[in-house]
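Novice: build me a model:
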Amino acid sequence: MNVRKIIGWNLRKLRVEQGLSQERLALAAEIDRSYVGRVERGSENVTIDKLEALAMVLGVSASDLLIEPPKGAREPSPLSSGRRPKTR
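Specialist: Prediction:
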């Protein structure tokens, strides 16, 4: 697995675990939502500054995004689409 794919895999896994949409993550990191999508797909050559911004929002170190997933690990599932129901 190349480094861009590793970063994308880890980014998506952490984002989904925290229940963040790409849009919410991008907004908090002050970057474009489409950039987050490209990073997750492994098609964007992410800069160190952007990697750090994404890691800070996710509450992890930038190095955590570079850890290769274990062999045979399943790709993270996407969040369900649509809005969450309002809670009172």
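Novice: CA atoms for contacts and neighbours, from now on please.
Specialist: OK.
Novice: and the most centrally placed residue in the chain, what is it in contact with?
Specialist: Centrality entry for the chain: nearest residue to the mean C-alpha point is residue 11, 2.7 Å, by Cα atoms, centre = their mean. Residue 11 is in contact with 40, 65, counting by Cα atoms under 8 Å, 6 or more residues apart in numbering.
Novice: helix/strand/coil for it?
Specialist: Classification of residue 11 using DSSP: H, G, I helix; E, B strand; the rest coil returns helix.
Novice: please generate a structure for the following sequence too, so the two can be compared:
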Amino acid sequence: MLRNRVRELRARDQYSQTELGRLVDVTRQTIGLIEKGDYQPSITLGLKIANVFQLPLEEVFWLAKEKEESD
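Specialist: Below you'll find the model as predicted:
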């Protein structure tokens, strides 16, 4: 399962879901789904999001380990 820090980083930088969506060319709803883990973004979208936060992709998104998923 893909995990992410989008909500945390968005709050840190004081972006609304709408603002972040506008910056990466998706809807507010898509950002919300990504934050909840209900939508896995494409590599391109993941890179755009990481770029907004000026972080490497792997600091924003990562694959959960099996142990982490069962907790």
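Novice: got a TM-score for the pair?
Specialist: Overlay of the two chains. TM-score (TM-score structural alignment, normalised by the length of structure 2): 0.78; 63 aligned residues with a Cα RMSD of 1.5 Å.
Novice: return the residue of structure 2 aligned against the residue nearest to the centre of structure 1.
Specialist: Using TM-score structural alignment, the partner of residue 11 of structure 1 in structure 2 is residue 6.
Novice: mind telling me what residue 26 of structure 1 corresponds to in structure 2?
Specialist: Superposed on structure 2 with TM-score structural alignment, residue 26 of structure 1 falls opposite residue 21.
Novice: contacting residues for residue 5 of structure 2?
Specialist: 35, 59, 60, 61.
Novice: report the two of those separated the most.
Specialist: Spatial extent of those (Cα to Cα) is set by the pair 35 and 59 at 14.4 Å.
Novice: with neighbour numbers in mind, choose between those two.
Specialist: Between residue 35 of structure 2 and residue 59, residue 35 has the larger neighbour count (other Cα atoms under 10 Å), namely 19 against 13.
Novice: now that one: which helix or strand?
Specialist: helix 28-36 (DSSP states H and E).
Novice: tell me what that helix is packed against?
Specialist: When contacts are defined as 3 or more Cα pairs under 8 Å, 6 or more residues apart in numbering; DSSP states H and E, helix 28-36 of structure 2 packs onto helix 6-12, helix 17-24.
Novice: just give me the neighbour total for the nearest residue to residue 41 of structure 1 once chain neighbours are set aside.
Specialist: Leaving aside its sequence neighbours, residue 41 of structure 1 sits nearest to residue 8 (Cα to Cα, 6 or more residues apart in numbering; 5.9 Å). Residues lying near residue 8 of structure 1 (other Cα under 10 Å) number 22.
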